[in-house]
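Student: Predicted model follows, preceded by the sequence.
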Amino acid sequence: MAELSYFVEDFYEKVEELFIDYRTRLREDLKKCSSCLTASSSAIPSASNINATCEVRLPQISLPKCNGSYEKWQPFFDLFSSLIHNNSNLSPVQKLHYLKSCLQGEAHNVLQNLPITDANYSEAWLQLIRRYNNKRFNVNEVLKRLFAQRALHNESSTLIKDLLNTTSSCLKCLENMNISTASWDAIINFVVVSKLDTESKRMWELEVSRKEGICVVLVMF
C-alpha cells in the first residue's frame, strides 16, 4: 500500500492545499461580488424616489388680475388670498410686489403711489378691501349684469347659450356671497324668457304647455 503513487506523491496533501486555495479565492470573489451588489442596489432609486421622480408636474397657476371691476373682485380676492396673502413663505414686501403686479386700471391707481416695502403691504391690502370688498356694491354689480342682458332678436343657439351661461354665472356669484337664490325660479325664468326672440319664446311656451298637459293627465289618472 505504501508503494502506491497516492501515498508516494502525497496526493491527499496536494488536493487539500488546492481545496484550501480555491476556497480562499472563492471567498474573496464572493466578497467582491457582495460589495458590487451593494453599490448597484444603492444606485437603484427607491420606491419613494421613483414616485417623486414620476410625480406629475402641474402647470403653474397664473396670478389673477384686478382692474377695479366689482364683478371681478371676488374671484381675484379668493385666488390672491389663497396663493399670496395667506402664504407664510412670502415676506410682506414680496406680497406687495405681487399685489401691485396684479392690479390694472382703477385698482392700480389706488396703490400706484405706495412704495413697495414690508410696512406698506398690510395698508395696501386694507385699502383694496375697503374699496372693493363691499358686499352691497358687489351684489348690485352682479344683479345689473343679470337683468341687463341683451335681448335676442333672432334665433341663435350661440346667443341662447351665452344668455344661459351669464345667468348661471350671476347666480353662482350671488351664492358665493351668501345670497340665497333657491326660491328665485320664477324670477329667473321670467328674466331669461323675456330675453328670448319671438320664435324661441313660442317654442318655449309650447314645450311648457306640453309638459303641463302631461302632468295634468298623470294627475287625473
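Tutor: That came through, no problem. In this text the structure is predicted, and so the values were computed from the model without any measurement.

Student: For the rest of this, base every contact and every neighbour count on C-alpha atoms.
Tutor: Noted.

Student: how would you label the most centrally placed residue in the chain: helix, strand or coil?
Tutor: Centrality entry for the chain: nearest residue to the mean C-alpha point is I61, 7.8 Å, by CA atoms, centre = their mean. Look at I61: counting by DSSP: H, G, I helix; E, B strand; the rest coil, its state is coil.

Student: quick one: the strand or helix carrying W73 to chain centroid distance?
Tutor: In this structure, W73 sits in helix 70-80 according to DSSP states H and E. Computed by CA atoms, centre = their mean, to the nearest Å, the chain-centroid distance of helix 70-80 equals 16 Å.

Student: Which elements pack onto that helix?
Tutor: helix 135-147 (3 or more CA pairs under 8 Å, 6 or more residues apart in numbering; DSSP states H and E).

Student: Give the next helix or strand downstream of the helix it packs on.
Tutor: Following helix 135-147 in sequence, per DSSP H and E, is helix 157-176.

Student: Now do that following helix: everything it contacts.
Tutor: Counting contacts by CA atoms under 8 Å, 6 or more residues apart in numbering, the residues outside helix 157-176 that touch it are V139, V142, L143, R145, L146, Q149, L152, S180, T181, V192, L196.

Student: want to compare, so here's the second one:
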Amino acid sequence: MNLQLYRINQLRQNLEKAALAIEDDRSSYHYKTLLEALQKQCDKVEEGHFSICEEENILEHSYFQDEVFENLKTDYDSIIEQLYEKLQQHQPVHKASVKIPKIVIPILTGSYESWSSFYDLFLKIIHEDNSLTDTEKMQYLKTHVKDDAAKLIRHLTVCESNYATAWTLLKKRYENERMIITKHIDNILNIQKVKCGIIGKHTVVAPSNEHVRKTINTAEVGSACDAKQRIGAARRSDWLRDDATHATHANFAT
C-alpha cells in the first residue's frame, strides 16, 4: 500500500506540473514528452490499484474510503485531454487546393441502432490508423461515446493498455446482429404513418426507408427473410385494416 500511495503522490505532482505547462505556450515536443511520462506513471498506478483490490480485508482502508484512485483518475483524464488539445493546436495547417468536407464520426449513445454507423467510421478513421497510438485511440474513443456506452468504459483510464479492453467491451455489448435488426424493425413498425396518397380505396403508407435499408443490409440471408416477412406482415395488416374501415364507411353510407 505504501508503494501505491507513493506512486499516486508522484503522479499527482506531475499532473500539477502539467497543468502549469498547459497554461504556458510550450513546444509540441514538451507536451508530447509530458503525455508519455504521465501515461507510463498511470500504467504503474493502475497496475498497483488492481493488485491491492485482490487483497483481503483491505476495503476499509482510507485508500478506498476516500476514493483516492478514482479522484486521481478524474484529474488525470482531464489533464490528458487538455494536453491532446494543446498538441492539436501545434499541428501544422496544410492548405489544400480542394476543400474536402470533414468526416464526423457519430457519437455512440448506447442504442443498438447507433452502433453500425459509429463502428464503420470509427474503425476506418481511428482504429485502423497505424499512425495513432493506442492511448490516442483511447482518447478519441472516450470522446465519441455517451450515456450507456460511456458508462460501460467509464472505469478505464486513458492509457495505452486500456484501449483494446474498451474496444472489446463495446463490441461485445453492441455488435449484436439480432438485436440491431430487432430495433430497426421496431422503429419501422412503430413509426408514425405518413399518408402519401390514395390509390383506389387504399391508403398508401410510407415506411421509414432508412430503417428498412439498415435492417436488410445488417441481416444475413436467413435474418433478412425474417425481417422482410415481419415488415410485409405489418404492411398487409395496415392494408386490411384500411380496407375494412373503407367497407364499413361504405355500408353506413348506403
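Tutor: Looks like it arrived, so ask away. All values derive from a computational prediction rather than experimental measurement.

Student: ok, A250 of the second structure to L240 of the second structure distance?
Tutor: 15 Å (CA to CA, to the nearest Å).

Student: and R27 of the first structure, how many residues sit next to it?
Tutor: 11 (other CA atoms under 10 Å).

Student: Distance of it relative to D21 of the first structure?
Tutor: For R27 of the first structure relative to D21 of the first structure (CA to CA), the value is 10 Å.

Student: same thing with W73 of the first structure?
Tutor: 85 Å.

Student: try I84 of the first structure
Tutor: Distance of I84 of the first structure to D21 of the first structure, given as CA to CA: 72 Å.

Student: So for those two, which sits in the more crowded spot?
Tutor: A count of neighbours by other CA under 10 Å puts I84 above the other of I84 of the first structure and D21, at 19 against 11.

Student: what residue of the second structure takes the place of the more buried one?
Tutor: Counting by TM-score structural alignment, I84 of the first structure lines up with I126 in the second structure.

Student: and its match, that's in a helix?
Tutor: Yes. Under three-state DSSP, I126 of the second structure falls within a helix.

Student: Spatially nearest residue to K32 of the second structure (excluding sequence neighbours)?
Tutor: L87 (7.3 Å; CA to CA, 6 or more residues apart in numbering).

Student: do L196 of the first structure as well
Tutor: L152 (5.2 Å).

Student: Repeat that for T109 of the second structure.
Tutor: T109 of the second structure sits nearest to K146 (CA to CA, 6+ apart), 5.0 Å away.

Student: Enumerate every residue touching the one you found.
Tutor: Taking CA under 8 Å, 6+ apart, one finds I107, L108, T109, G110 in contact with K146 of the second structure.

Student: Now do it against S78 of the second structure, distance only.
Tutor: 16 Å.

Student: just the buried members of the contacts of helix 157-176 of the first structure?
Tutor: Neighbour-count burial (16 or more other CA atoms under 10 Å) applied to those gives V139, V142, L143, R145, L146, L152, V192, L196.

Student: Widest-spaced pair of the contacts of helix 157-176 of the first structure?
Tutor: L152 and S180 (27.9 Å; CA to CA).

Student: Show me which helix runs longest in the second structure.
Tutor: If you go by DSSP state H, the second structure has its longest helix at helix 221-253.
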